[in-house]
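Visitor: Quick one: sequence plus predicted model below, questions after.
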Amino acid sequence: MISPQLNKLEHNMALSLSISTLLWYLLGRAFIVTLFLGGTVFLDLPKTFLMPDIRLVFLLLLTFFQICFSLLWLLRWQNHLRQFVQFQLVWDLVLSVLTVYVTGGTASLFSFLFIFVILSSALMATRTDVMVTVAASVVLYGGLVDLQYYGYIQVAPEVLEMTQTDIFYRLFLNVTAFLLAGFLGTILAGRLRRSEVLLQQERHDYAELERLNRTILQNIPSGLIVVDHSGFIRSFNSAAASICGVDVSKAIRRSLEEVFPQLVLTEMALPVERGELEYVKPKGEKRVLGYNALSFSDLQEHEAGTLITFQDLTETKRLEQHLQLGERLAAIGKLAAGLAHEIRNPLASLSGSVQLLAEQGGLNKSDQNLLDIVNRETTRLNRLLGDFLVFARPRIPEKGTCSMKNLIGEVYDLAKTDPRFTEVQLEIIIREDRLLQLDSGQIHQALWNLLVNAAQFSRAPKKIVIGFDATQRLVWVDDNGPGVNLDEKKKIFEPFYSSRPEGTGLGLSITHAIVTAHNATIECVENNWGGARFQINFSADDDTL
């Protein structure tokens, strides 16, 4: 059952012939006319004493003139192709009937030219045009036979007279051939057009599907790589290029081992593989990737290659580490807060007793030194417990409108007067101010802790830069120290962890707790000097309205 849409498309194809098709049609007609009429003229020369039949020569010249005219029409009036085809069919019918008349009428062997015309109409015109062409062929050939039979026209004298039965028989055969040619030509041409329509639809659907697939592949956030059975990359989407830091043009047709040296697929026929790997970009940046590899087959069920999808898990892993650290800190803080209070009470009694002994006097120098040591250490221990309680039970931020430029300036001014920063070159980078909703006291303490930490680890000549990026709501502190290795980064914000023997390991932990309480994030990365950069990224919720 042929759908109406398919019939409409078929009809439209009959009306929308290409210029190349019509050019081939004109060349084919020139070949057929030259072959048959030219051959007839050449074979007829001995009978006419080397003088060809002038009528055949005239038909040849007229045909070539018509072909030249048709070429000019085709080149200048390309928007009237249907009229062009109808004109060609009319001319072919006229040429056919004249050729039959000149070559003997009913005795002519060229009546098959009408069949060529009918088949041409079936291939190039609509069904209505085909029926008109068949009817015109029957009328023209039948009229020629009748006119010859009743003596209204004279054919070549050398043609033998034919009986009424012979004439009727030839007329019957040719008319039947015309009708059959029209019927079969219409059916075959219809099937051909339907096949072309279906092929065109399939090509269109395939192009749409390919465009859709290409759009999906280029816009999905996951990286996608297709590797053939030889291990060479056949497809590499834009997400894969962004994650790997490799241009698509430089990845295609390269070996997977060159682009992904950390990913080893020993056999392409393995089942689904999942895993994680550490990928190093061409610029040296390390990223954690999660991948999934799946083998696929071709139409013959032969192993064709492997489809690899992967995602950048670096940020996810970092957030997981911060979450785990927060959970550990919360547990430690809850447990240790009570213990700190229990230690602080007897410590206060001890400190008071030492002060009473010192006030009584009468101690020798050795005993006085011992009391000074006890007093100094109890004071230090009391300060340590105070810091730990700040860390264990952080105060809820009391947010207010805060100018980041002024806040950083206050921390900078404080550092300029602190003895620990005497030999440190301090620098501020703030191109634009921004107002944020923050607890200025807590953020002041967090930045101060970062500056003190930077001063402790900087190397001579010591240099520290504190900066603020208003667009990204990012504060950073750079130092020119040795930097922080990967193992230290995992533990650097944990309480009581310090790489310095005299360090308490609470400064960065308190800073982390303050930043977390502000729904911000803090991380340690390597700066351009090879030292450490601690950067705090405030959320958009902290913007002032």
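Guide: Nice, I can see it. Numbers count the residues shown, from 1 in each chain.
Visitor: Only C-alpha atoms from now on, for both contacts and neighbour counts.
Guide: Noted.
Visitor: which SS state does residue 282 fall under?
Guide: coil (DSSP: H, G, I helix; E, B strand; the rest coil).
Visitor: I'd like to know how far it sits from residue 237.
Guide: Per CA to CA, to the nearest Å, residue 282 is found 18 Å from residue 237.
Visitor: Give me the more crowded residue out of these two.
Guide: residue 237 (24 against 11; other CA atoms under 10 Å).
Visitor: all strands for this protein, in order.
Guide: Taking DSSP state E as the test, the strands found in the chain are 223-228, 233-236, 273-280, 286-297, 303-312, 400-403, 424-430, 435-438, 462-469, 474-479, 521-526, 532-537.
Visitor: in the third one, what counts as buried?
Guide: Think strand 273-280. 279, 280 (16 or more other CA atoms under 10 Å).
Visitor: Centre-most residue in the chain?
Guide: residue 218 (1.2 Å; CA atoms, centre = their mean).
Visitor: Tell me if I'm right that that residue and residue 241 touch.
Guide: No - contact criterion CA atoms under 8 Å: residue 218 and residue 241 do not qualify, at 10.2 Å.
Visitor: if I look at residue 221, how far off is residue 147?
Guide: Counting by CA to CA - residue 221 and residue 147 are separated by 82 Å.
Visitor: same thing with residue 127?
Guide: 30 Å.
Visitor: between the two, who's got more neighbours?
Guide: Neighbour count, other CA under 10 Å: between residue 127 and residue 147, residue 127 has more, with 21 against 14.
Visitor: Am I right that the more buried one is in contact with residue 188?
Guide: No - in this structure, residue 127 is not within contact of residue 188 by CA under 8 Å, at 11.8 Å.
Visitor: Spatially nearest residue to residue 96 (excluding sequence neighbours)?
Guide: residue 113 (5.7 Å; CA to CA, 6 or more residues apart in numbering).
Visitor: ok, second structure coming up, stack it against the first:
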Amino acid sequence: MFLNWIDSTNNRIVLIRLVITTLLFGSSAVIYYMNGRTRVALYLIFVIAVVYLLSLIYLVLKPSILKHKTFIDAIQIFFDIVLSSIVIIVTGGIGSPFIFLFALIVIYTNIIFSSRIVSYGLSFLLAIVLLLIVVSKPRIFHSDKSYEIRLQASAQIDQQSLVSTYFNLAGFLLAAVLSGYLSEKARLARQELGQSEKSLNVLKNLNENILKSLDSGVITLDLKGIIISVNRMSKEILNLDSDEELLNIDIYKFFPGLNLENLISTKREQILYTTKSGHKITLGFSSSLLHGDDDETQGYILIFQDLTEIKILEDKLKNSEKLAILGQLASGLAHELRNPLSAISGAIEILSSEVEKSSDNQRLINVATQEMERMNLIVEDFSILTNPIQKAGFPVDISVILNETIDTFSKTIKRSDIDVERDIESEIYVSCDRYRLKQSFWNLFLNSMQSISGDGLIKVEAFSERQSVIIKISDSGCGISQKNISNIFDPFFTTKNSGTGLGLVIVQKVIESYNGKIDVVSAVDEGTTFIITMEKVSINAI
């Protein structure tokens, strides 16, 4: 608080005036008293008291007189001249050891007004005052019974007094010139410093705004790998609440999967990061060295981005490329298989009516018929993958489709050891093809059933959330390993002894064709949950 108080120029001058008055006049009063000059000592103490009183009045009235600052400064200088004159008169006039006080007044006048003209004029004024003191020949009676100062005017001035007055005037002018020069230099230095501080603040604000505006996270490290600064986007990407969660922490503790040495050498690296909420995101890092003014390395700068969406798009692109190749193959294959299958199907029907009705013949015909149906289903799956899915032009109620599919599935699977629970919100609509969506749900139910080896549970949930419809299909089956979970939507990928590996591929294509998305959460021996998100539409949607 005190440091803030003395930050003002006027307050500093008041403090300096009090310190000089107390030390100089106080010590002088003691010296005069010890040399038997009691009256001089008392006059000096009186001057000290007046200085303190005037300073106190100034500090009390300062808030209300700030708008008259120049006038108040002039009043202060006037009282300083009067008090200094009294001290000089009391202590011997032209022979006083305190004549230098006039020079001090000239110096701090320059500091306050920063004007050489004012200081030159004041120098002449002080010289005139000094000349008047010389002319008046002040004399203090040496009687201990009187404390009066008597002035004896004389028109005659001795040569020594005149010379002293001349040299004092020269000293005042020299002090005025020197203090004016120094004051001007100080003023220019303050201006340059102010401009430098302003430019520095502009650069600092520009730097902060650039870091705040970046869409990338920026982290700076010292040479030991300790985080020393972060920008706003770093906290957003990492889902953190404050800088303190990152600052002064070893980079390896926060990003255990990051290899700093490898990043510095290769300049780029990707890691998988888990946020506080448990969400996994892919971070892409780039790095550069942090150099000081002497061009020596002082640390490292890490720039990172959330590449999760880009990674998903890359995976989708790779999957699309696979499907494109598969589509070309499947299109030709489906076309070539349909005609032979039709011929084989017709031949089986003819044989079934002409061969002997024995149990063996009937069993063989049934096997052939079942395999024909299986081949037709495979060809149908190929057709779905190769042909674009047409969007329906009307909304369908998800709750109706799910309930119908669950009822049919429960009757078809013939497994009493599997319970199917449902928690389905009614009258939630999406825009899609009823048959395709029903087929997708069937594939997911079938996938859940095949993952359960004994007693188990399949739970189906459906609810609306803002402008989306969420469908969750969970099971208590064997789960999917982290190694395989990224491949389950790849064509022909399967961990089962039978199956084409096209079921989940078809489900993904159907859902995404209607602007939806499908996610999976799974762990070995803990079951699997498929989460489908689709756009919610009103019942009047077209």
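Guide: Structure received. Remember, predicted model here, so these are calculated numbers, not experimental data.
Visitor: What does the superposition give as a TM-score?
Guide: After superposition, the two chains reach a TM-score (TM-score structural alignment, normalised by the length of the second structure) of 0.83; 525 aligned residues with a CA RMSD of 3.7 Å.
Visitor: Quick check: the aligned residue for the residue nearest to residue 96 of the first structure in the second structure?
Guide: Taking TM-score structural alignment, the alignment pairs residue 113 of the first structure with residue 101 from the second structure.
Visitor: so its match makes contact with residue 83?
Guide: No - judged on CA under 8 Å, residue 101 of the second structure makes no contact with residue 83 at a distance of 9.9 Å.
Visitor: From residue 289 of the second structure, how far off is the residue of the second structure positioned farthest from its centre?
Guide: Ranked by distance from the centre of the second structure (CA atoms, centre = their mean), the top residue is residue 356, with 84.0 Å. For residue 356 of the second structure, the distance to residue 289 of the second structure equals 87 Å [CA to CA].
Visitor: residues in contact with residue 476 of the first structure?
Guide: Residue 476 of the first structure makes contact with 466, 467, 468, 533, 534, 535, 536 under the criterion CA atoms under 8 Å, 6 or more residues apart in numbering.
Visitor: ok, the residues you listed in the second structure: which stay?
Guide: Among the contacts of residue 476 of the first structure, the contacts conserved in the second structure (both residues aligned by TM-score structural alignment, their matches' CA atoms under 8 Å) are 466, 467, 533, 534, 535, 536.
Visitor: Using a markdown table, please lay out these together with neighbour count.
Guide: Listed next are those as a markdown table, based on neighbours: other CA atoms under 10 Å:
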| residue | neighbour count |
| --- | --- |
| 466 | 24 |
| 467 | 20 |
| 533 | 26 |
| 534 | 21 |
| 535 | 21 |
| 536 | 22 |
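Visitor: Could you dump those into a markdown table with distance to residue 69 of the first structure added?
Guide: What follows is those, written out as a markdown table (distance: CA to CA, whole Å):
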| residue | distance to residue 69 of the first structure |
| --- | --- |
| 466 | 85 |
| 467 | 82 |
| 533 | 83 |
| 534 | 84 |
| 535 | 82 |
| 536 | 82 |
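Visitor: tell me which of those is nearest to residue 399 of the first structure?
Guide: residue 536 (16.8 Å; CA to CA).
Visitor: quick one: the closest one and residue 527 of the first structure, what's the gap?
Guide: For residue 536 of the first structure, the distance to residue 527 of the first structure - CA to CA - is 14 Å.
Visitor: what's the first-to-last distance across stretch 294-312 of the first structure?
Guide: This stretch, stretch 294-312 of the first structure, spans 18 Å end to end (CA to CA).
Visitor: For residue 490 of the first structure, which residues are in contact?
Guide: residue 321.
Visitor: That one maps to what in the second structure?
Guide: So residue 490 of the first structure corresponds to residue 486, using TM-score structural alignment.
Visitor: helices or strands up against the lengthiest helix in the second structure?
Guide: The longest helix of the second structure (DSSP state H) is helix 159-213. Using 3 or more CA pairs under 8 Å, 6 or more residues apart in numbering; DSSP states H and E, the elements in contact with helix 159-213 of the second structure are helix 100-113, helix 116-136, helix 232-238.
Visitor: Would you mind getting the average deviation of the first one from the first structure?
Guide: To tie it back to what came earlier, the one meant is helix 100-113 of the second structure. Helix 100-113 of the second structure, aligned to the first structure and superposed, deviates on average by 1.7 Å (mean CA distance after the TM-score superposition for the first structure).
Visitor: mind listing what's buried in that helix?
Guide: Buried-residue list, helix 100-113 of the second structure, by 16+ other CA under 10 Å: 101, 102, 103, 104, 105, 106, 107, 108, 109, 110, 111, 113.
Visitor: Out of these, flag the one nearest to residue 260 of the second structure.
Guide: residue 111 (56.9 Å).
Visitor: distance of the nearest residue to that closest one once chain neighbours are set aside from residue 7 of the second structure?
Guide: Closest residue to residue 111 of the second structure apart from its sequence neighbours, by CA to CA, 6+ apart: residue 183 at 5.8 Å. Taking CA to CA as the criterion, residue 183 of the second structure is separated from residue 7 of the second structure by 18 Å.
Visitor: burial of the equivalent of residue 382 of the first structure over in the second structure, as a residue count?
Guide: Counting by TM-score structural alignment, residue 382 of the first structure corresponds to residue 376 in the second structure. Look at residue 376 of the second structure: counted by other CA under 10 Å, it has 17 neighbours.
Visitor: ok, now residue 104 of the first structure?
Guide: Neighbourhood size, residue 104 of the first structure [other CA under 10 Å]: 19.
Visitor: My read is that it contacts residue 156, right?
Guide: Yes - using CA under 8 Å, residue 104 of the first structure makes contact with residue 156 at a distance of 5.9 Å.
Visitor: on that earlier part again, would you tell me which of the strands of the first structure gets closest to residue 255 of the first structure?
Guide: Nearest to residue 255 of the first structure, of the strands of the first structure and by CA to CA, is strand 233-236 at 6.1 Å.
Visitor: average offset between that closest one and the second structure?
Guide: Looks like 1.7 Å for strand 233-236 of the first structure (mean CA distance after the TM-score superposition for the first structure).
Visitor: and stretch 84-98 of the first structure, how far from the second structure on average?
Guide: Mean deviation for stretch 84-98 of the first structure: 1.9 Å (mean CA distance after the TM-score superposition for the first structure).
Visitor: And that stretch, what's buried?
Guide: So, applying 16+ other CA under 10 Å, buried residues of stretch 84-98 of the first structure: 84, 85, 86, 88, 89, 92, 93, 94, 95, 96, 97, 98.
Visitor: what does residue 476 of the first structure align to in the second structure?
Guide: By TM-score structural alignment, residue 476 of the first structure lines up with residue 472.
Visitor: and the gap between its match and residue 518 of the second structure?
Guide: 10 Å.
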